[in-house]
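>>> Here is a sequence together with a model predicted from it:
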Amino acid sequence: MPRYISAAEVERVIASCDVTMPMGIRDRAVLLLLSRLGLRAGDISGMRLEDIDWNEGTLRVRGKGRREIRLPLPQDARDAVIDYLRHARPPAACDQIFLRTIAPFRPLVSTSVSSIVSLALARAGIDHAPSRGAHLLRHSAATSMLRAGATLDVIGTVLRHRSVDTTAHYAKVDIDMLAQIVQPWPGSASC
């Protein structure tokens, strides 16, 4: 079964960031990108300034196997990235977007992105999460899309899955939706 938290819990995780501090501004932008687009930790650590097309409102993501896709950048995530770039990103010569907040200002690595999620879960008081890393928000995004009525093809495109079988893994979690379409077992109804 996929490991996820509810949409309300995801919002609590995002709201746990202290946006009066540079680290909180950065972490909020990271959490919004992970939760809205189902990005992987490596997508965040490798994200470069030229990956965002501000005019089109899209984000270029390089997935596994060097495949590229352009995803629409949700307004709240876009605003959070702009806020980070304007007010919290330390000056550095590298073109990766997300940097450490303590010198030397190097790009975040994947484990740092997962640590951002883990710390935000703790701040939000979510102790029962089935996992504590960045992938938790990827699974939560897919589950939310499914519950909102997105097809497995759409979810697979956003998550950059090569096979619908991989995406079908997320259908297992929506018990309420499955209960609505289940048919009675033949012969189980009394006459």
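Nice, I can see it.

>>> from here on, contacts and neighbour counts on C-alpha atoms
Fine.

>>> Give me the distance between the residue most central in space within the chain and residue 116.
Nearest residue to the geometric centre of the chain (C-alpha atoms, centre = their mean): residue 34, 2.1 Å. With distances taken as C-alpha to C-alpha, to the nearest Å, residue 34 is found 11 Å from residue 116.

>>> which stretch of helix or strand covers the residue nearest to the centre of the chain?
helix 22-37 (DSSP states H and E).

>>> Just the residues contacting that helix, thanks.
10, 13-15, 17-19, 39-41, 44, 71, 73-74, 76-77, 80-81, 83-84, 87-89, 98, 101, 113, 116-117, 134, 137-138, 140-141, 158-159 (C-alpha atoms under 8 Å, 6 or more residues apart in numbering).

>>> Let me know the next secondary structure element after that helix.
By DSSP H and E, the next helix or strand past helix 22-37 is helix 41-46.

>>> what helices or strands is that following helix leaning on?
helix 22-37, helix 110-123 (3 or more C-alpha pairs under 8 Å, 6 or more residues apart in numbering; DSSP states H and E).

>>> give me the element residue 55 is part of.
Here residue 55 is assigned to no helix or strand, by DSSP H and E.

>>> Can you get me a residue count around it?
Burial of residue 55 is recorded as 6 neighbouring residues (other C-alpha atoms under 10 Å).

>>> just residue 176 next, same as before
9.

>>> try residue 136
Neighbourhood size, residue 136 [other C-alpha under 10 Å]: 24.

>>> element containing it?
helix 134-147.

>>> Which residues belonging to the helix or strand following that helix are considered buried?
Later in the chain than helix 134-147, the nearest helix or strand by DSSP H and E is helix 152-159. By neighbour count on 16 or more other C-alpha atoms under 10 Å, the buried set for helix 152-159 is 152, 154-159.

>>> for comparison:
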Amino acid sequence: MTANRTAAIPDTVSAEDAELIARFLDQLWLEKDVSKHTLSAYGTDLRHFARFTQSRDISLLQVDAPLVNAYLAHRYDRQLAARSNARLLSSLRRFYRYYHQQGQLALNPLSEVLNPKAGHSLPKSLSETDVEALLQAPDITEAIQFRDKAMLELLYGCGLRVTELVNLRMTQLQLDPGVVRVLGKGRKERLVPMGEEAVHWIARYLREARPDLLGQDRDVVFPSSRQQQMTRQTFWHRIKHYAKVAGIDATLSPHTLRHAFATHLLNHGADLRIVQVLLGHSDLSTTQIYTHVAQARLQRLHQLHHPRA
């Protein structure tokens, strides 16, 4: 099977396989009332697979488990996403279950094929240089931009979620010990150290800019321009604005600075479990999306210090 992995894949599907796919999709539409999008996706997956089997001179009803695994290996060589492979297998499972139930297959070839783990996508982050540029972007001579500067410093300095940031109340800040009491998902509370820079800018903001922004809700830490609690969407637009000002071309998400917080901590030697606590993850498995960072750091240390590296 491996020797055939470089065989040319035809551009079209044989009439026999095209008829099998069309009959399956028609039956799926009649029985399951699935959406047009799902039918289109299944059809695309099955036609790609049929072209692959044709390159081995095998029709769809002659497929066995090793051939399915060979196709998955082919897709892996092309660096197709694990989630895409999972959807493909879902299409194949339904297709072959249908023809097995119709009595046209003695054995379902997908019964011996395991689902690959979809895994977690790598969170987007920023380099330390880009973060510094972003933090310097607001013009602190204006009260609104001074507020944004303090928010960015706190967001990066504590790894907060944007929702946690905009919901902050004055009673949650403790500048003297330098901690913020955060109410995370499920109203779970955690204490997060701010760091000297965040404490410095929050203290200055509270003293120099916040009084000009206050409205009736005097307990909100970061009021909006309308003197009320800001929405997470509003602050997300502010982040994108400052990224543009700073000349940052990277694609950002609302959690970009949170991911940068975790990544940069690990780069500087923090333990993964400490990062878990700071981020407010109830399960270490959630934090393990950052293990690539820790592993890369360990590899660099090994190459730097081991006598046989």
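All right, it came through fine. In this text, all values refer to a predicted model and were calculated from it rather than measured experimentally.

>>> follow-up on the earlier one: what does the residue nearest to the centre of the first structure align to in the second structure?
Aligned counterpart of residue 34 of the first structure in the second structure: residue 155 (TM-score structural alignment).

>>> picking up where we left off before, the helix holding residue 136 of the first structure aligns to what range in the second structure?
Going by TM-score structural alignment: helix 134-147 of the first structure matches residues 254-267.

>>> Mind giving me the packing neighbours of the helix holding residue 136 of the first structure?
helix 7-15, helix 22-37, helix 110-123, helix 152-159.

>>> What's the first helix or strand after the shortest one?
Just to be clear, that refers to helix 152-159 of the first structure. helix 164-168.

>>> What lies in contact with the next helix or strand after that following helix?
Tracing the chain C-terminally past helix 164-168 of the first structure and defining elements by DSSP H and E, one meets helix 175-181 next. For helix 175-181 of the first structure, contacts defined as C-alpha under 8 Å, 6+ apart pick out residue 147.

>>> Now stretch 6-17 of the first structure: buried residues?
9-10, 12-17.

>>> Next up, the contacts around the alignment partner in the first structure of residue 206 of the second structure.
Pairing criterion TM-score structural alignment: the partner of residue 206 of the second structure within the first structure is identified as residue 85. Applying C-alpha under 8 Å, 6+ apart, we find residue 85 of the first structure in contact with residue 97.

>>> Could you give the secondary structure assignment for residue 85 of the first structure?
helix (DSSP: H, G, I helix; E, B strand; the rest coil).

>>> Can you tell me, leaving aside adjacent residues, what's nearest to residue 281 of the second structure?
Excluding the flanking residues, the one nearest residue 281 of the second structure by C-alpha to C-alpha, 6 or more residues apart in numbering is residue 287, at 6.8 Å.

>>> The one you found: neighbouring residues, count only.
18.

>>> Tell me the spacing between the alignment partner in the first structure of residue 276 of the second structure and residue 145 of the first structure.
Under the alignment (TM-score structural alignment), residue 276 of the second structure maps onto residue 156 of the first structure. As for residue 156 of the first structure, its distance to residue 145 of the first structure is 11 Å (criterion: C-alpha to C-alpha).

>>> okay, now residue 182 of the first structure: neighbour count?
Using other C-alpha under 10 Å: residue 182 of the first structure sits among 8 other residues.

>>> Now do the same contact list for it.
No contacts exist for residue 182 of the first structure under C-alpha under 8 Å, 6+ apart.

>>> List the contacts of stretch 38-54 of the first structure.
30, 33-34, 58-63, 95-98, 107-111, 113-114, 134-135, 137-142, 158-159.

>>> Buried ones only from these, please, as a ChimeraX command.
This is how ChimeraX selects the buried members of these, with burial counted by 16+ other C-alpha under 10 Å:
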select :30,33,34,58,59,60,61,62,63,96,97,98,107,108,109,110,113,114,134,135,137,138,139,140,141,142,158,159
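
>>> Most tightly packed of the helices and strands packed on helix 41-46 of the first structure?
helix 22-37 (a mean of 23; mean count of other C-alpha atoms under 10 Å).

>>> so what's residue 238 of the second structure closest to, chain neighbours aside?
In space, residue 238 of the second structure is closest to residue 148, 7.7 Å off (C-alpha to C-alpha, 6+ apart).

>>> can you check residue 19 of the first structure too?
In space, residue 19 of the first structure is closest to residue 25, 4.7 Å off (C-alpha to C-alpha, 6+ apart).

>>> What is the equivalent residue in the second structure for the one you found?
So residue 25 of the first structure corresponds to residue 146, using TM-score structural alignment.

>>> Likewise for residue 168 of the first structure?
Aligned partner of residue 168 of the first structure by TM-score structural alignment: residue 288.

>>> Nearest residue to its match in space, please, no chain neighbours.
residue 272 (7.7 Å).

>>> before we move on, what about residue 29 of the second structure?
Nearest non-adjacent residue to residue 29 of the second structure (C-alpha to C-alpha, 6+ apart): residue 39, at 7.6 Å.

>>> so who does the aligned partner of residue 130 of the second structure in the first structure touch?
Using TM-score structural alignment as the criterion, residue 130 of the second structure maps onto residue 9 of the first structure. Contacts for residue 9 of the first structure (C-alpha under 8 Å, 6+ apart) come out as residue 126.

>>> ok, residue 9 of the first structure to residue 21 of the first structure distance?
From residue 9 of the first structure to residue 21 of the first structure the distance is 22 Å (C-alpha to C-alpha).

>>> ok, now residue 126 of the first structure?
For residue 126 of the first structure, the distance to residue 21 of the first structure - C-alpha to C-alpha - is 22 Å.

>>> Since that was my last question, I'll sign off now.
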